[in-house]
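Trainee: Need coordinates for the below:
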Amino acid sequence: MKNTILPLNCLALACGGLAWAGEAPLAPAPLPETPVAESPASWCDALQTVGKTPSDWLNPLVQDFSVFGRFQFQTAWIDGTDADGDDFNDSYNEFRRVRVGAKGKFLNYFDFKGNINLVSDGRPSGDDLDWGYEGFDEALLGVDLAKAFGLGMDSLHLSYGRHKFAISHEANESSKKIITVERSAISNKIYGALRPTGVKLAGSQGPWDMLLGVYSTEPEDEFVAGWEEALVYQASLGYQVSDDFSVLVDFVYNDSDAEDDSLWGYQWATSVSAVYESGPWGLVTDFIYGDNGSSGMGQNNPDRQDDFWGVVIMPHYWLLEDRLQAVARYQYAGSSADEGIRVNSRYLRRNDDTDAAINGGRGDEHHSIYGGLNYYLCDHNAKIMAGVEYDDLSTPAGDVDALTLWLAFRSYF
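Mentor: Below is the predicted model of the structure:
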């Protein structure tokens, strides 16, 4: 009997041990989470967001408010041969643009924009470098018509004041984002960096964009001009063909006569531009045609009348995505008049002040080839631009050839 009880007791103890061993062990108490410190905002983030007002600072009267500005400095070295066969060379440093301004939206439908120039660097022309208020660049009041009247359009905006006048792709692209140090000469001829007073209606619907503008030709260096002179009319139509391809057609007509002051130095001009971007590649083309006008509109020099035309071809390629970009540009400009076209004032024309025989930069045919690299420190908000440009100008007295080396820093917030 004793022999039977002992094995049973052993079996019971063994089963109890197995049961205890099969239970899940107690989990250790979780450690308190250590907060992960957020990485500090970079200088690039700060540059791209400074000036913007947080939304919780605004109120029902003011829907948006921000301040903005840009700083642009450049240097250039030029070496060439004038129409007499004599060599010339020079170098230049220039604060190209320094501006500050503010813009905002108020009362749900209205908006404003104003910015001023803070530098006038006349050193490339032998004048002084002056800092301080130098007049308004733009001064605008606008209304969102699409929102105010529920028109069912993607956008329809009416503005009045001192506008940036723009015709051709290069001029429509802000100086903050152009990819060559200077725009082409044919683009600058019809653009002129003009800031006329006028009324502008801009709208969009689907792939279509349109613009209608009426401007006063009255010159005004500082603020909004009057309407005592003639009028200029502008019409633009753009179409987004695909995600990669867009086209833009611009037309402007100057209705001034010989008795009127006019900001525009030609009677009419048109531009047809196309932009293609796919992956690292991009291509801009621009075809320009216009009429310099006659004595009836104040162009009394017959050598500067008649038609003018030009083409711009500008490919670009990302060598390092969003960091290093290669750019090339070919420009041709011609005219049926001996002095119907003109090279840029920066900086070939500056040598006219040093007794170089370049005919004030005027001629009947101009070829220009530009090649450059852009290094983006913080997108277009901070970039370094380097380039080399060759110009060949045919003047009544002979050919002018020049090579210009460029180095520039561009920044904005």
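
Trainee: CA atoms for contacts and neighbours, from now on please.
Mentor: Noted.

Trainee: show me where the stretch 151-300 of the chain has strands.
Mentor: Taking DSSP state E, counting those that start in this stretch as the criterion, the stretch 151-300 of the chain carries its strands at 155-162, 197-205, 208-216, 231-240, 245-254, 268-278, 281-291.

Trainee: Show me what the fourth one is packed against.
Mentor: Looking back up the chat, that one is strand 231-240. Contacts defined by 3 or more CA pairs under 8 Å, 6 or more residues apart in numbering; DSSP states H and E place strand 231-240 against strand 208-216, strand 245-254.

Trainee: Indicate which one of those strands is closest to Trp268.
Mentor: strand 245-254 (4.4 Å; CA to CA).

Trainee: in that closest one, what counts as buried?
Mentor: For strand 245-254, burial by neighbour count (16 or more other CA atoms under 10 Å) applies to Ser246, Val247, Leu248, Val249, Asp250, Phe251, Val252, Tyr253, Asn254.

Trainee: The last one reaches Ser216, doesn't it?
Mentor: No - applying CA atoms under 8 Å as the test, Asn254 and Ser216 come out as separate, 9.8 Å apart.

Trainee: Sequence B follows; please return its structure for comparison with A:
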Amino acid sequence: MPNRSVGAPSSETMELLEAAENAVLFTAVRPAVIMEKGEGMYLWDTEGRSYLDFIGGWAVNALGHSPHVIQVALAAQSAQLVNASPGFYNKPMAQFAKQLTELTVFDRVFFGSSGAEANESAIKLARKYGAVHRGGAYEIITTLGGFHGRTLAMMSATGKPYWEPLFAPKVPGFRHVPFNDLDAMREAVSEQTCAIMIEPVQGEGGVHLADPAYVTGLRELCDEHGILLIFDEIQTGLGRTGKLFAYEHYGVEPDIMTLGKGIGGGFPLSAMLTKERYNLFEPGEQGGTYTGQPLAMAVGQAVVRAIVEQQLSENAKELGEYLQAGLKSIAKRYQLANIRGLGLLIAFDLSQPAAPRLAAAAMENGLIINASSASVIRLIPPLIVSHADVDEMLKRLCLTLDAVQHV
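Mentor: The predicted structure is shown next:
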């Protein structure tokens, strides 16, 4: 275990905390620490305390913190071209688009800066398809427990009941049905439906996997009605689930796929991919100031190349199984239940609604984990995680569980 400093924070830390609390718009409850640097699996705050990071920036830091390949890519590209404009092609944009289409079943790529932006692009393309090919159909069916982002449209698409009254009126055109319920999805399809959109693994919703028969049924349902199947792989894409993309687990090809989080390894980047037959946008209908921005393109190339060359999908599969086995070995002792996941997207249930308290206590023991709800802990470490890292995480988790369960 690392040495945890005690006593009053330094004057620098106090000044930074005061500045953050007074000047940063409040949108989240954050612990009273200032993160200063990161390397590999660890973060350090301004007090010199280290933290073993098992959420990796919410599945973002696929290669760990401050990976060398991103440093090199940013330095080289920033010396060459930082920005031209979205009105021009640039060299890394062309290279990265080719790289992604060669790794997937898709033919075209639109680049954005966030997962919500990629999902907005997918929704717009689906509605364009509905306008051109389905007589103006515009409805997208999504699932309860799903999560697609925090723009107004993506909050409307997301199946969180407690979001329903927020920022009303909601963007119309979304219907929500239970996850893994093919009959409910079939009943929801109408003449106004242009697409079905799911996460193959619901991440923010608590790590729930789509059943193979359900996904196969969705593909058949979409083909039957001539509507699009959209996979939101913002969290599951690029090796997270033990394959390069989660759709590969199901033997089904979606019509549109969105990527974010791990695609940039920590640099703001996302993508929406589709088949050539859905290359439907006219000039001016879709765009963005940072579409295909050279720095992001260079980083994306480097990150995706590293994931493939270092076989991090395979590492996610092996270490995910090792992590689940470790959790099961302590499950009875700590009353952990429903240990589940795919690759390095894992969750478990607590016997009491103590997940936020457990996550806060874990930080005091130098471990970062996520309480995705009152009784669910989610683990989404960088894809570079090792057996030794998992062993250390389990040690710190047990230490934390011992303390919390005796309070």
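
Trainee: Drop the TM-score for these two in here.
Mentor: The TM-score (TM-score structural alignment, normalised by the length of the second structure) is 0.24; 170 aligned residues with a CA RMSD of 7.3 Å.

Trainee: Identify the contacts common to Asn254 and Ser216 of the first structure.
Mentor: Leu231, Val232 (CA atoms under 8 Å, 6 or more residues apart in numbering).

Trainee: tell me what the helix or strand containing Ala403 of the second structure is packed against?
Mentor: Assigned by DSSP states H and E, Ala403 of the second structure belongs to helix 387-405. Packing contacts for helix 387-405 of the second structure, counted by 3+ CA pairs under 8 Å, 6+ apart, involve helix 312-334, helix 355-364, strand 367-368.

Trainee: Please tabulate the ones you listed in TSV, including the columns distance to Asp402 of the second structure and mean neighbour count.
Mentor: Putting these into TSV (distance: least, CA to CA, whole Å; neighbours: other CA atoms under 10 Å) gives the following:
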stretch	distance to Asp402 of the second structure	mean neighbour count
helix 312-334	8	19
helix 355-364	10	19
strand 367-368	14	25
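
Trainee: Any chance of the ones you listed in a markdown table with distance to His208 of the second structure as columns?
Mentor: Shown next, in a markdown table, are those (distance: least, CA to CA, whole Å):
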| stretch | distance to His208 of the second structure |
| --- | --- |
| helix 312-334 | 15 |
| helix 355-364 | 17 |
| strand 367-368 | 21 |
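
Trainee: helix/strand/coil for Ile141 of the second structure?
Mentor: Here Ile141 of the second structure is recorded as strand under DSSP: H, G, I helix; E, B strand; the rest coil.

Trainee: Tell me where the stretch 101-250 of the second structure has strands.
Mentor: So, for the stretch 101-250 of the second structure - with DSSP E, counting those that start in this stretch - the strands run 108-112, 139-143, 174-177, 193-198, 201-202, 208-209, 228-233.

Trainee: Any chance of CSV for those strands, columns mean neighbour count and distance to Gly300 of the second structure?
Mentor: Shown next, in CSV, are the strands of the stretch 101-250 of the second structure (neighbours: other CA atoms under 10 Å; distance: least, CA to CA, whole Å):
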stretch, mean neighbour count, distance to Gly300 of the second structure
strand 108-112, 23, 10
strand 139-143, 24, 28
strand 174-177, 20, 31
strand 193-198, 27, 24
strand 201-202, 24, 23
strand 208-209, 19, 27
strand 228-233, 27, 16
